[in-house]
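Novice: Sequence plus predicted model, see below.
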Amino acid sequence: MGHAKDTVYGLLSPIDPKDAAVVYAILGISFHLSIRKVEIDNQFWSLLAIYTVVWMQLTGAYLGVYHLPVLQAIQMSSLCGCSFMTGLTVSISVYRLFFHRLRHFPGPWGAKLSRFYNARLASKSLQYNRELEKLHEKYGDFVRTGPREISIIRPSAIQAFFGFQSECRKSTWYSQVTADQKKTNLATIRDHDYHRLRRKPWDRAFGPKALERYDPTIQSRIDLLVEQMRSRQGTPVNITDWMLFLTYDVMGKIAFGKSFNQLEDAAEHDAIRTMHGQMRTMAFFSAVPWLLAVIGSLGSLTGSYGAFIEYCDKMVKETEKIWKSNTTKTPEDVFSYFLKGIEENDPCAPATRSALNQDARLVIVAASDTTGGTLANVMFYLASNQAAYRRLQDELDEAFPEGDQSFSYNKAKYLPYLDAVITETLRLKPAIPSGQPRVTPPQGVQVDEVWIPGDTVGIIPPWIIQRDERNFVRALEFLPERWLPGHKEQLIKDPRAYFPFQMGPYACVGKNLANQQMKSAVARLALNFDISLAPGEDGVAFDNGAIDAVTFQFPPLHVVFKERSKAAAVSVA
């Protein structure tokens, strides 16, 4: 037994440095080959712990078996560790470049080797969507943008990756908070069946009856927005901020029954400001999902985002207290639907406190930043295209001859030009520009003439595909009429290329609420005001300066509101 033990030690802790380097380089290669088909993206800490333990055991072996001095023992075990990592790195690099199933797809060498190449692209100007566009211009419709990632800009890929019949699933990017499906929010649940189960209370919370109940809240916040713009008419206002004030206030009230009061204060709430302060970090680290997961697990390093987390957790607790005193047990806000499910032991409800808190952050950020950013862009396009703005006002004047006081969303939602304005804005400025990653099933996916191998991460960037001349005539121009009868055939070449809210089982659950907010806000502002770009504002910085931080983050846009004579007359009457 003792001889066998010495043999093992001799093999695993050779005394000759050259032998040690060779043995552990081979072990590194073997380790790579053994884990090649294993998902280890979120196992950083486990792997680091194993590596550290093995290093310490090696050091102990050199001390106890070979009786080396402490410094020399540490040097030998460190040599073994470095050799292991060298063998691992060389094996990974050679495999990814020359033997990987995606080796035949074109793309930059750096992207084939590591996601850090994408992080470098994202760090250039924090506009990964534009860098991705450049890659497609250089390499074509199918570009290898990561060791096992393909970016595709073919309309047929949308249905293949996102349709109801698709077998593609969410990638490890969605496990950056936690891989435990019972502890995460709806958007980051990767298990298809569990996602379908957990989505049910969300569907109820954003269903037709709920939206009808939320409408007075939406209109009351827009009342305040109109009042604030009226008090500032003739003066440049940063419409980017004001649109976010509106959407965050609406979501605070709808989600928890409590507004952030940004419209009243004309200032960003502290919790929202700290959260937005982390968006630049997201723009960089989201390109390397496993690194984002590592940073996220270090609570003390989450920076100012921690204040937003604390605020949302506090709102959850306050909503719970209100719900417990609710004798009718009829949900009045989004979170009440979740709390009702928990109280009734509904398997569709969040299973843990962590999941409940994660859902709170999701409902606030996902439904506010995206809608607010889109509204700011609607204002930009209308202020820059006065003919389109007048046409919209004409449609609204005809629908609401008594002005804003007669506004009804139930009527406004069917107005064709209003709908076309929103739709065209979403085409040009999709809220999630670079797409959402999906993993192909083992048998792979066929996209036109190209077969995408199994276990491949595929992304379809809306920013590129929705602005492609092959899909839309005059694709870079704001032309709301392209969505109207009689124009679609001439201006839309491939309607499949439009998917700003995604589609299939993972489609945006808040789509109808977003449309309700956007159509109401745009219509009522147009009924009350004429709008123009402020003196000295050409909109170029706004149009070209958005940060791709998973969702778009837009720079300031200064516009001027002027009371319409028609609106003033109706107000006086």
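Specialist: Ah, there it is.
Novice: going forward, measure contacts and count neighbours with C-alpha atoms only.
Specialist: Noted.
Novice: For the residue lying closest to residue 119 once chain neighbours are set aside, give me its contacts.
Specialist: Excluding the flanking residues, the one nearest residue 119 by Cα to Cα, 6 or more residues apart in numbering is residue 287, at 5.1 Å. Listed by Cα atoms under 8 Å, 6 or more residues apart in numbering, the contact set of residue 287 reads 115-116, 118-119, 122.
Novice: just residue 482 next, same as before
Specialist: Counted by Cα under 8 Å, 6+ apart, residue 482 has contacts 420, 488, 490-492.
Novice: Please repeat the previous calculation with a cut-off of 7 Å.
Specialist: Applying Cα atoms under 7 Å, 6 or more residues apart in numbering to residue 482 gives the contacts 488, 491-492.
Novice: Between those residues, which sits nearest residue 148?
Specialist: residue 492 (32.9 Å; Cα to Cα).
Novice: My guess is the closest one contacts residue 472. True?
Specialist: Yes. Counting by Cα atoms under 7 Å, residue 492 does reach residue 472; the two are 4.7 Å apart.
Novice: Have a look at those two and say which one is more surrounded.
Specialist: Shown here are residue 492 and residue 472; by other Cα atoms under 10 Å, residue 472 has more neighbours (23 against 20).
Novice: which residues touch the more buried one?
Specialist: 491-494.
Novice: Okay, and which of these map to helices?
Specialist: residue 491 (DSSP state H).
Novice: Below is an additional structure, to be compared with the one above:
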Amino acid sequence: MMAVSIDLADLTRQHGPLLALAGVSVHLLYWIRGERNNKEIRTWLLWHVIVNIALMGFIVVNTHPQQSPWSIGAFVRGLSAISALNLCFYAPLFASILIYRAFFHRLRRFPGPVALKLSKLVAAYGNIGKERDFERIWDLHKQYGDIVRTGPQELSVLSADAIEVIYGASSRCTRAIWYDRLKAAGDFSEDFAVFHMRDPVAHTQRRKALWDKAFNIRALKSYQPVVVKTTDRFLDALRQRAGQVVSGPDTMQLLSYDLMGLIGWGYSFENIENWKLNPALHFVRQVTAGQRIISQAPWLMSLLVNLPGADSPLQRYGAWIEARIREKMQRLHTPEHEATDAMSKMMPAMVNLSRSALYSEGELMVIAGGDTTATTMATVIFHLARSPLVQRKLQAELDEAAQRLREQSNDQENDSEPEASYYRSITSLPYLNACINEALRLQPPVPGEIPRKTPPEGIHVPLPTSTTASSSSSTTTVFIPGDTIISVPVLPVQRDPRNYVRPEEFIPERWTGEEPELTLKKSAFMPFVAGAYTCAGRGLAYIEMRIVLAKLFKRFQVKLAEGEDGTRFLRETKDCHVVHLGDFEVVYEERR
């Protein structure tokens, strides 16, 4: 075998220009030509590894035959040669990417930090420590204005008037590639949950076939007894801990996840009975906690799940979901099967779905049905514990409603649907609904960006011309190029002083008509998004929140624990796409 003498200088001189040209060409002819999904990214990485291993083997085996190819010297020479060749290719590739994004990209005229114009990895790195992405976005808007370039091809728009254009029923925007890349595996939307489906037609078909069946008016009414009875069990357990210091967010999670289990799956997690979160649900927290980083660069998911052991929480979580789905499938054709829970109502239409789609829909049921309602209920509890006057006002309304219900019950001796009657008695209570809406405004379950992709022809978005609440509410229009990822940050727009007077304060009266001047733009309220992609479980969420909060404050007085100032709740709440509340401690005391 003829030896090949390798000199790194000669190697780079001979092959460097060609590799540099190849790197720039790959960028200009491939990477900037449309979207790149997870499958393409993984394929690129796989070929990169294969080519490098083949070159490494060739160099090690065919140089210096007097030495063993397994020697350290041969390995170092091979590694040096491969590194030099990769540098010749990737340095021009990344240089081309950075130069293009900084000076030639269609979004170059929009203001924003230079680092974010070049890469979203900056935001991902920043979230490792800060974990409050909504706050980071808000700070950028304060510095750069109502429209900020927050990524190479992303814009954040702080405008209540833009919500309808970007998210409304008639919007021409669709879900961004973020929804594809967050899947971690697979690249065809029909293989995953409705949450990941970007095609409007496919999304509508799946939603009507599954989620709309499980959450239509008739189905929602059937869930009311479950909510009432489970809440009563929870309050009985809470009574045993009256006078004790308990965690506000953790306590509401016990109830919220039990409701999710019973309504979503017909499965009890027994959180209330054990007064601790079921171990299976810790996987949910682990999975969602990582979103604060992954959401900024979701293509990282493609890399991380392929690392040994990196996806173990995902695997354990997926195994738990798979077990629940299998149980449902086995019961589907049994004589005693009764579709009393959401998954059972959806299951007949799910039998033809792929395995990935089946488990992804189950995964969505767990995440969407647990944390979100617990967040809002805990937020109401926190603010009412801080505001005794607001709490007493709500309790007075609840006492009056209870009296009216008793009088109606006396007139109707045999009420066959007491739970439904109870819900009717509270569903339209103005102050109860105002407290819920004010909590959703101050702390929406999804506080940050909800990305959309503009149509190829682009869109015009309205921006406010004023920077203060007292100025004119006139708007100006800005053109956004096609195929741009665009979003309105939820929490910042709901706390913008141009939309709400005294936006940082918990004031339910802004929703009751008592102080309408405190709400300047109702269109800024978007906790459940809007349009075709609005939250399918919104109706159930309101049922749960109304029943739980009405029963809780009718029965208990809530106050902050001694020494609790709310700092952790206000400053340690994390943005993991869905919010993870900072802790606060309260004491429940039975009302006399």
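Specialist: Thanks, I have the structure now. Predicted model only: the values in this text are computed from it and were never measured.
Novice: So after superposing, what's the score?
Specialist: TM-score of the superposed chains, computed with TM-score structural alignment, normalised by the length of the first structure, equals 0.90; 544 aligned residues with a Cα RMSD of 2.3 Å.
Novice: Can you flag the buried ones in the contacts of residue 472 of the first structure?
Specialist: With burial judged by 16 or more other Cα atoms under 10 Å, the buried subset of the contacts of residue 472 of the first structure is 491-492, 494.
Novice: Buried residues in the helix or strand containing residue 57 of the second structure, which are they?
Specialist: Using DSSP states H and E, residue 57 of the second structure sits in helix 38-62. Of all the residues in helix 38-62 of the second structure, those buried under the rule 16+ other Cα under 10 Å are 38-39, 42, 52, 55-56, 59-62.
Novice: Residue 193 of the second structure: which of those is nearest?
Specialist: Scanning these for proximity to residue 193 of the second structure, where the rule is Cα to Cα, the winner is residue 38, at 16.4 Å.
Novice: What are the boundaries of the strands in the stretch 351-500 of the second structure?
Specialist: Using DSSP state E, counting those that start in this stretch, the strands of the stretch 351-500 of the second structure run over 452-453, 459-464, 475-480, 485-487.
Novice: one step back: quick one: which of the contacts of residue 287 of the first structure has the most company?
Specialist: residue 122 (24 neighbours).
Novice: In the second structure, point out the residues matching the helix or strand hosting that one.
Specialist: Of the helices and strands defined by DSSP H and E, residue 122 of the first structure is found in helix 116-125. On the basis of TM-score structural alignment, helix 116-125 of the first structure is assigned to residues 121-130 in the second structure.
Novice: Show me the contact partners of the matching stretch.
Specialist: Contacts for stretch 121-130 of the second structure (Cα under 7 Å, 6+ apart): 115-116, 133, 292-294, 296-297.
Novice: circling back to that earlier point, so what corresponds to the residue nearest to residue 119 of the first structure in the second structure?
Specialist: Aligning on TM-score structural alignment places residue 287 of the first structure opposite residue 296 in the second structure.
Novice: what about stretch 364-381 of the second structure, how far off from the first structure?
Specialist: For stretch 364-381 of the second structure, the mean deviation from the first structure after alignment is 0.8 Å (mean Cα distance after the TM-score superposition for the first structure).
Novice: What are the buried residues along that stretch?
Specialist: 365-381.
Novice: same check, this time on stretch 277-287 of the first structure
Specialist: The neighbour-count check on stretch 277-287 of the first structure (16+ other Cα under 10 Å) flags 278-279, 282-287 as buried.
Novice: What lines up with residue 359 of the first structure in the second structure?
Specialist: In the second structure, residue 359 of the first structure lands on residue 361 (TM-score structural alignment).
Novice: Quick check: closest non-adjacent residue to that match.
Specialist: Counting by Cα to Cα, 6+ apart, the residue nearest residue 361 of the second structure is residue 193, at 4.5 Å.
Novice: residue contacts, the aligned residue in the first structure for the one you found?
Specialist: In the first structure, the residue matched to residue 193 of the second structure (TM-score structural alignment) is residue 185. The contact partners of residue 185 of the first structure, by Cα under 7 Å, 6+ apart, come to 355, 358-359, 362.
Novice: Look up the closest residue to residue 510 of the first structure, ignoring the ones flanking it.
Specialist: Nearest residue to residue 510 of the first structure, sequence neighbours excluded (Cα to Cα, 6+ apart): residue 206, at 6.2 Å.
Novice: What distance do you get for the alignment partner in the second structure of that neighbour to residue 49 of the second structure?
Specialist: Aligning on TM-score structural alignment places residue 206 of the first structure opposite residue 215 in the second structure. Going from residue 215 of the second structure to residue 49 of the second structure by Cα to Cα, to the nearest Å gives 47 Å.
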